[in-house]
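Trainee: Sequence and predicted model, in that order:
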Amino acid sequence: MKILAQPRTAAFFDLDKTVIAKSSTLTFSRSFYQGGLINRRAVLRSAYAQFVYLLGGADHDQTERMREYVSSLCRGWNVNQVKEIVAETLHEVIDPIIYDEAASLIEQHHAEGRDVVIVSTSGAEVVEPIGELLGADRVVATRMVVADGCYTGEVEYYAYGPAKAEAIAELAVSEGYDLARCYAYSDSITDVPMLEAVGHPHVVNPDRAFRKEATAREWPVLTFERPVRLRQRLPTLAMPPRPALAAGAAVAAAACAAGLVWYASRRRSARATAARFTTV
C-alpha cells in the first residue's frame, strides 16, 4: 500500500516585538551613526522613537508617512556599507534582545518538522542576518530599488499588512505548505491578514486594541517577556543556524532606523524626554 506524503507546514513569525524585544532597525541606530550613515541628532531621535515604539508602536498612518520619508532619506546610501555595519554588530545589538519564548517556539517548530519563516516590514539587510542567527529557513522583508550599488529611494516591495499574507500564499504554492496546518505569530494588528492566512494564528504581546481583536476571534494570546542571549540557552541552540533564504532583494534597513528622525521631529516638544533615552 502506497503511503501518501504529508503536506509541508511552516511557522511564520513577525520580527519586531514578536521575536525580538525592540525594533530591529532602531536597535542599529548607534551602529549606523558610528558608520557615518546618520548623525548624532538622528541617534537621539531614534532612541526617543524606540521608547515610543516600545510603549505602543506606530499606527497605519504613521507607518505610511514614515515609509515615504525613509524612501527619500536613504537615496544614495551604499548598500554594501549597510550590510557590513549590520554584520559587524549583529551579535552585539540583536543577540541580547531575542525573546527566550520565541527562540523556544522556533526550536519546537523545527523539531516538529516545520519550516520557520520570518516575515517582517523591516529591511532585508537587517532581517536576513537576524533570520540566519535564529536558524530561520526563509525570510520575507521589505526591499528597495538599487542602482550602481546604492539605494535610489524608491520602494520595490513593502512587506506590510496584506502584502505579508500575499507573500505567505506565494510561499505556500512554491514550497507546498498546507496553510490550514501552518502557524503564525505577531504583535501587530496590521498583521491580521497574515494571521488569517493560517490555521493556527497566535497573538503576541498585543496592545489593547489587538487584544480585543484576538479575543473576538478566539485567537490564543501569548506573552513574551524574557530576552536572553542565544548562547545562554540550551546547547541545542548553539548549532550552526540554517541558511536564511530571502524572499526578495535587499532593502535599506539603515534608512528605516534613520527614518524615525521624521517621527520624532513631530514631537519636538518632547526633546527633554528624548534626551533621557539616548542610551536605550
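Mentor: The structure has been received and is ready for your questions.

Trainee: make it CA atoms for all contacts and neighbour counts henceforth
Mentor: Fine.

Trainee: Tell me which helix or strand the nearest residue to F224 once chain neighbours are set aside sits in.
Mentor: Spatial nearest neighbour of F224, chain neighbours left out: E101 (5.8 Å); criterion: Cα to Cα, 6 or more residues apart in numbering. E101 belongs to helix 100-111 when assigned by DSSP states H and E.

Trainee: residues making contact with the helix or strand following that helix?
Mentor: Per DSSP H and E, the first helix or strand lying C-terminal to helix 100-111 is strand 115-123. Strand 115-123 is touched from outside by 9-16, 24-25, 106, 109-110, 127, 131, 135-143, 158-160, 164, 250-254, 256, with contacts defined as Cα atoms under 8 Å, 6 or more residues apart in numbering.

Trainee: ok, structure two:
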Amino acid sequence: MRLALFDLDNTLLAGDSDFEWAQFLIEQGVLDREVYEARNQQFYDQYKAGTLDIHEFLDFQLKPLARHPRAQLDAWHAEYMRSKILPMVAPGTPALLDRHRDDVRVIVTATNSFVTAPIAAHLGVEHLIATDPEQVGGEFTGRVAGLPSFRDGKVRRLDEWLAARGLAWSDVAESWFYSDSLNDLPLLERVHHPVAVDPDPTLRAHAEGRAWPVISLRR
C-alpha cells in the first residue's frame, strides 16, 4: 500500500476551516459575537503556538452543534462551503492531490468530521480521519466521540483506521504526510516522506534541520 496523508487546515486550505466555521456562525447571528469571537481567536492562537488544550477547545466548538437540528446545521454548512471554503482551497491543492491519484489518499485533521467531511468530498479525497462529534439519533450531543485526531492522536487514529481494514503500518510500503503545523510532528516523524507545506516557523526550522521538503500550495 502507498499512503498519501494530508492535513487540511492551512495545508490543502489557505486558512482554517474550524476557525471559519465559528466565524460563519457568528456572522449568521447564530453565536453571539461579543462572547464567541474573542474566544475563537484565542483558541486559534493557542493552536498555532502549540499550546491548545484540545478538550477545552472541543467543548467550545461542538456545543453549538447540539443546540440546533441537523437539518438546520446542514443548511448552514452548505452556505459555509460556498462562502468560506471554496475560495479557501489553496491554488496548488488540485495538482498535489492529482499527483497522488494512484495512492490511497486520506485527509487527517483535528477538525471535526461534521465540518470536514463535505470538504474532503469536494476535494475528491476518498478517506477522512477527523475528530468525531458524538451523535444520538442523528443529532449531535455537543461531546466528542472517541479519541480526538490531534497531535499523537493522529498517529493512533491512523493505526485504528488501518486496523479496521485488516492492515498494520508494516503493510504500508511508502507514505507521505503533508502538513503546515508543529502540532503534526508526531505523524510527520512516522511517515517515509514528510513534507512541510507553507509551514509555521517551528515546523519550518524542524524541516530544514531534517532536510525535509518545504513546499507552498499558495502560489
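Mentor: Received, thanks. Just so it is clear, the model here is predicted, and its values are computed rather than measured.

Trainee: now what about the TM-score between them?
Mentor: Once superposed, chain against chain, the TM-score is 0.82 (TM-score structural alignment, normalised by the length of structure 2); 215 aligned residues with a Cα RMSD of 2.9 Å.

Trainee: thinking again about what came up before, now the helix holding E101 of structure 1: buried residues?
Mentor: Neighbour-count burial for helix 100-111 of structure 1 flags D100, E101, A102, A103, L105, I106, E107, H109, H110 (criterion: 16 or more other Cα atoms under 10 Å).

Trainee: so what corresponds to the first one in structure 2?
Mentor: When the structures are aligned by TM-score structural alignment, the residue of structure 2 matched to D100 of structure 1 is P91.

Trainee: could you list every residue that touches that match?
Mentor: Shown in contact with P91 of structure 2 (Cα under 8 Å, 6+ apart): L217, R218, R219.

Trainee: Roughly how far does it sit from E56 of structure 2?
Mentor: 33 Å (Cα to Cα, to the nearest Å).

Trainee: wait, is A205 of structure 2 part of a helix?
Mentor: Yes. Looking at A205 of structure 2 with DSSP: H, G, I helix; E, B strand; the rest coil, it is inside a helix.

Trainee: Now that P220 of structure 1 has come up, it's in contact with H202, right?
Mentor: Yes. Assessed by Cα atoms under 8 Å, P220 of structure 1 is found in contact with H202 at 5.2 Å.

Trainee: Strands of structure 1, residue ranges please.
Mentor: Using DSSP state E, the strands assigned to structure 1 run over residues 10-13, 115-123, 138-147, 150-157, 183-186, 200-204, 221-222, 245-246.

Trainee: For H60 of structure 1, which of these is the nearest?
Mentor: Closest approach to H60 of structure 1 among the strands of structure 1 is made by strand 115-123 (12.3 Å; Cα to Cα).

Trainee: and for the closest one, what span of structure 2 is it aligned with?
Mentor: On structure 2, the counterpart of strand 115-123 of structure 1 by TM-score structural alignment is residues 104-112.

Trainee: how far apart are that stretch and its match in structure 1?
Mentor: After superposition onto structure 1, stretch 104-112 of structure 2 sits on average 1.0 Å from its aligned residues (mean Cα distance after the TM-score superposition for structure 1).

Trainee: From the centre of structure 2, point out the most distant residue.
Mentor: Residue farthest from the centre of structure 2, counting by Cα atoms, centre = their mean, is E34 at 26.3 Å.

Trainee: can you tell me how far the alignment partner in structure 1 of that residue sits from L260 of structure 1?
Mentor: Counting by TM-score structural alignment, E34 of structure 2 lines up with R41 in structure 1. Distance, R41 of structure 1 to L260 of structure 1, by Cα to Cα: 11 Å.
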